[in-house]
Structure formats: C-alpha cells, structure tokens
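Chemist: Give the three-dimensional model of this entry:
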Amino acid sequence: MIEVKITPELVERAKKKTAHVGVLQGSITGSASHVVGAIGELIVADLTGATEANTHDYDLILDGKRIDVKTKRCNTPPKTYYDCSVAAHGSKQDCDSYVFVRIKIDGTRAWVLGEIDKRDFYKNATHHRRGDVDPDNGFVFKADCYNLAISELQDIETQSTTVQARS
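Modeler: I've put the predicted structure just below:
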C-alpha cells in the first residue's frame, strides 16, 4: 500500500481532466465523484508511468496492460481487511486488471491499495446484491457489486516519484 499526499496541483489536473465529463452510465454517485476518480487515475499514472487512455473499458495502459482504476472516498486510513469493490456492471469492462485507490474525504491523502488481474478478482471476490447487508460492518449495498479484501491485492510497481509517496 502506498500513501500519497494530494497536492493542489494534482486536484487542478483532475478538475481539468473532468471538466467536460457528464454523468457516467451506471454511476452510483453521479458526477460528484468524477474529480475523485480522476485524482486516483492521475496518482496511479504518475507512480507507474502508465499512459492515460480514458476509454469506457479502462483508464490507463502500461506495457500493453489495460488498467481500470477504481477509486473511492474514505474517512480513515484503510486496513488490509477492508474490501475493494467493483459494481456488477463494471464486470463487463474490457480491461486486464484493476488498481484500487482510496482518497480521504478531506482531500489530503490517498492510498494506492494494490492491483489484481481482472480474472483473479472475480474468481476470489464475494458477490453482493443491492439491499444486502454486509455482515462485517452493517453496510447496505446500494448496487450489485463484488468485494475483495485489500490483503488479496498485489503491490503496484512504481517507476516515478512525480507524486509525493510514502510506503
């Protein structure tokens, strides 16, 4: 897991990136999370040297691998037993792997949690239906999704120090 300080410059880059984006089909939170998602994508691109692709199916390309970055907000630093989620409609995306990122709600910090091959994610994830209650924390699922513990992810390989990172 890599902790990253979010700078004002990073936020501005994310705002520019999302300035013309409408509400995405299947989005649970509407347009409110576009900047948050863009911050996650930019952090991963900066850390790995990946190229931005911004297609419907994936966000980044690195050495021919198509990566979809899944970012969500949080209140506290993540623990390894916390889950990473992919909405069920996301299972149709034509990507090779997922990288998961959490961003603190106050916008000061982010954590790149790790990466997993898409096939491995669905092989090991737990499927939940909208309205199900997570027995671990009482969360009521707002949409059908798949969950997998952070501990099941692989560390990402970094090749850039453009972002202020702490391991």
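Chemist: only C-alpha atoms for contact and neighbour calcs from this point on.
Modeler: OK.
Chemist: Show me what the helix ranked longest in the chain is packed against.
Modeler: Taking DSSP state H as the criterion, the chain has its longest helix at helix 34-48. Contacts defined by 3 or more Cα pairs under 8 Å, 6 or more residues apart in numbering; DSSP states H and E place helix 34-48 against helix 8-18, strand 60-62, strand 65-74, strand 97-104.
Chemist: tilt between it and helix 8-18?
Modeler: 120 degrees (axes from the mean of the first three to the mean of the last three Cα atoms, to 10 degrees).
Chemist: Can I take it that Phe121 is in a helix?
Modeler: Yes. Assigned with DSSP: H, G, I helix; E, B strand; the rest coil, Phe121 falls within a helix.
Chemist: which ones are touching it?
Modeler: When contacts are counted by Cα atoms under 8 Å, 6 or more residues apart in numbering, Phe121 touches Leu148.
Chemist: separation between it and Val36?
Modeler: 23 Å (Cα to Cα, to the nearest Å).
Chemist: correct me, but Val112 touches Ile2?
Modeler: Yes. Between Val112 and Ile2 a contact is recorded at 5.1 Å, counting by Cα atoms under 8 Å.
Chemist: Could you double-check that Ala87 lies in contact with His128?
Modeler: No. With contacts counted by Cα under 8 Å, Ala87 stays clear of His128, the gap being 9.4 Å.
Chemist: I'd assumed Cys84 was in contact with Gly114.
Modeler: No. With contact defined as Cα under 8 Å, Gly114 does not count as touching Cys84 (9.8 Å).
Chemist: and for comparison, fold this next one:
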Amino acid sequence: KLGIEDTTPPVAPTDAHTEADGAVIKVAWDASESTDVVGYNMYRGTEPGVTAETGSKVNIGLATDGEVIDYNAIADVTYYYVVTAVDGAGNESEPSNEATGVILSVPDEEAPDAPTALAGTPADAEASLTWTASLAEDVVGYRVYRSLETGAFIGAEVVSGEASLTSPEYSDTA
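Modeler: Now for the predicted structure:
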C-alpha cells in the first residue's frame, strides 16, 4: 500500500499576544484551525520581523497548551514573538502575527547609604577631600557639592562635574 506523504503545513495560529508577569513574559495565542496540529513553536527576536529562520526558538519541546513562558527575557529589552503550528508530519505553519513584550525594570527609588568619615586637607589654592566609601552595593559614583555657607546645600554648586566620581577622593582647585 502506498502512503501519501503529508507536505501541507497547518494554518498559522492567530492572536498572539504577550503579558509581562514579574520577571517573565507570557506569550499566548489562539490555536490553529488545522485538525492535525500536534504542538506549537515560539520564536523571538529583538528586531521586528521575526520568523522561524531569523528568531531564536524559545520552547524546547512542542508547546501544547496555547501558552509559552519566556524565562530568559532581560528587563528593558523589547522582544518580538511569533508562534508556528506543527502537524504530525512535522510540517510547520507560517508564523502567527507578531507580538511584542518587554519587562520593565523596577526603578530603584532608595538612596544608598551616605559615605562617611569626610576629611578635608587645605593646601595652596586647593582643598583635598577624602571619605570612606558607601557600603551600598549599587553605588556607581559620588558627587561633590560646594557652598560658601554652612548647613543645607540646597542649590549648591556641583563641583565634581556631572559625571560621578568613582573613587572616594576629590581635589577642589577653585
């Protein structure tokens, strides 16, 4: 008996859409209308126009429940996803519509601990400042402010420049 080889791909899934959920992106879709579909593949990229050829496959085995969770998404990176249907003969459909997803990082609204042990050493036309670095792990630099008045430094001039100092020392020559 001669078998007829199935070379017809299934109909593409529809309505692919994303939902950022904490540190993951959930991608869901409506099933293909083809009756011989055994599962789905999901592909992603960081540029629009993702296809099975240009995107990275997210799921390891075929997805069967209409949703895949992308556990490897990086915060603040926009990802583009498409889903394809796969039938029992291994034929893969054209991609679904493209869905976009992004995980927004949580803004850091807590100030780090202040540096301690500020010491100034006057010299000819300059003052050298040193301090003990903050113990906070997320400190990326320091700014030095100068004022001719004691007390609060509201509106004081930033003398270290707009870029933060990375070491706990500064020489003021003004």
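Chemist: what's the TM-score here?
Modeler: TM-score for the superposed pair, counting by TM-score structural alignment, normalised by the length of the first structure: 0.27. Supporting figures: 84 aligned residues with a Cα RMSD of 5.7 Å.
Chemist: okay, Gly114 and Cys84 of the first structure: which has more neighbours?
Modeler: Remark: of Gly114 of the first structure and Cys84, Cys84 carries more neighbours, 25 against 21, as counted by other Cα atoms under 10 Å.
Chemist: Just list the residues touching the more buried one, thanks.
Modeler: 100, 147-150.
Chemist: Most neighbours of all the residues you listed, which one?
Modeler: Phe100 (25 neighbours).
Chemist: and the gap between Val158 of the second structure and Ala119 of the second structure?
Modeler: With Cα to Cα as the criterion, Val158 of the second structure and Ala119 of the second structure are 18 Å apart.
Chemist: what's the spacing between Cys84 of the first structure and Thr126 of the first structure?
Modeler: Taking Cα to Cα, one finds Cys84 of the first structure at 10 Å from Thr126 of the first structure.
Chemist: Equivalent analysis for Val4 of the first structure, please.
Modeler: Separation of Val4 of the first structure from Thr126 of the first structure (Cα to Cα): 28 Å.
Chemist: more neighbours, the two?
Modeler: When Val4 of the first structure and Thr126 are compared for neighbours, Val4 comes out ahead with 19 against 14, by other Cα under 10 Å.
Chemist: Please settle this for me: is the more buried one part of a strand?
Modeler: Yes. Counting by three-state DSSP, Val4 of the first structure is part of a strand.
Chemist: Now for the residue nearest to it when sequence neighbours are not counted, how many residues are close by?
Modeler: Nearest non-adjacent residue to Val4 of the first structure, counting by Cα to Cα, 6 or more residues apart in numbering: Ala165, 4.5 Å away. Look at Ala165 of the first structure: counted by other Cα under 10 Å, it has 19 neighbours.
Chemist: OK, contacts around Ala165 of the first structure?
Modeler: Going by Cα under 8 Å, 6+ apart, Ala165 of the first structure touches 2-5.
Chemist: Mind giving me the ChimeraX select for the residues you listed, buried ones only?
Modeler: Of those, the buried ones can be selected in ChimeraX as follows, counting by 16 or more other Cα atoms under 10 Å:
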select :2,3,4,5
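Chemist: Columns distance to Ile67 of the first structure on top of the contacts of Ala165 of the first structure, output as TSV?
Modeler: Output for those, formatted as TSV (distance: Cα to Cα, whole Å):
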residue	distance to Ile67 of the first structure
Ile2	17
Glu3	20
Val4	19
Lys5	22
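Chemist: and which of the contacts of Ala165 of the first structure is nearest Thr48 of the first structure?
Modeler: Checking the contacts of Ala165 of the first structure against Thr48 of the first structure with Cα to Cα, the nearest one is Ile2 at 11.9 Å.
Chemist: Surely the closest one is in contact with Trp111?
Modeler: Yes. Counting by Cα under 8 Å, Ile2 of the first structure touches Trp111, with 5.4 Å between them.
Chemist: for the contacts of Cys84 of the first structure, which one is nearest Glu41 of the first structure?
Modeler: Once Cα to Cα is applied, the member of the contacts of Cys84 of the first structure that ends up nearest Glu41 of the first structure is Phe100, at 9.6 Å.
Chemist: what about Thr51 of the first structure, how many neighbours?
Modeler: That count, for Thr51 of the first structure with other Cα under 10 Å as the rule, works out to 18.
Chemist: can you tell me which residues contact it?
Modeler: With Cα under 8 Å, 6+ apart, Thr51 of the first structure has these contacts: 45, 60-62.
Chemist: Name the nearest residue to Val69 of the first structure, ignoring sequence neighbours.
Modeler: Of all residues not flanking Val69 of the first structure in the chain, Val99 sits nearest, at 4.8 Å (Cα to Cα, 6+ apart).
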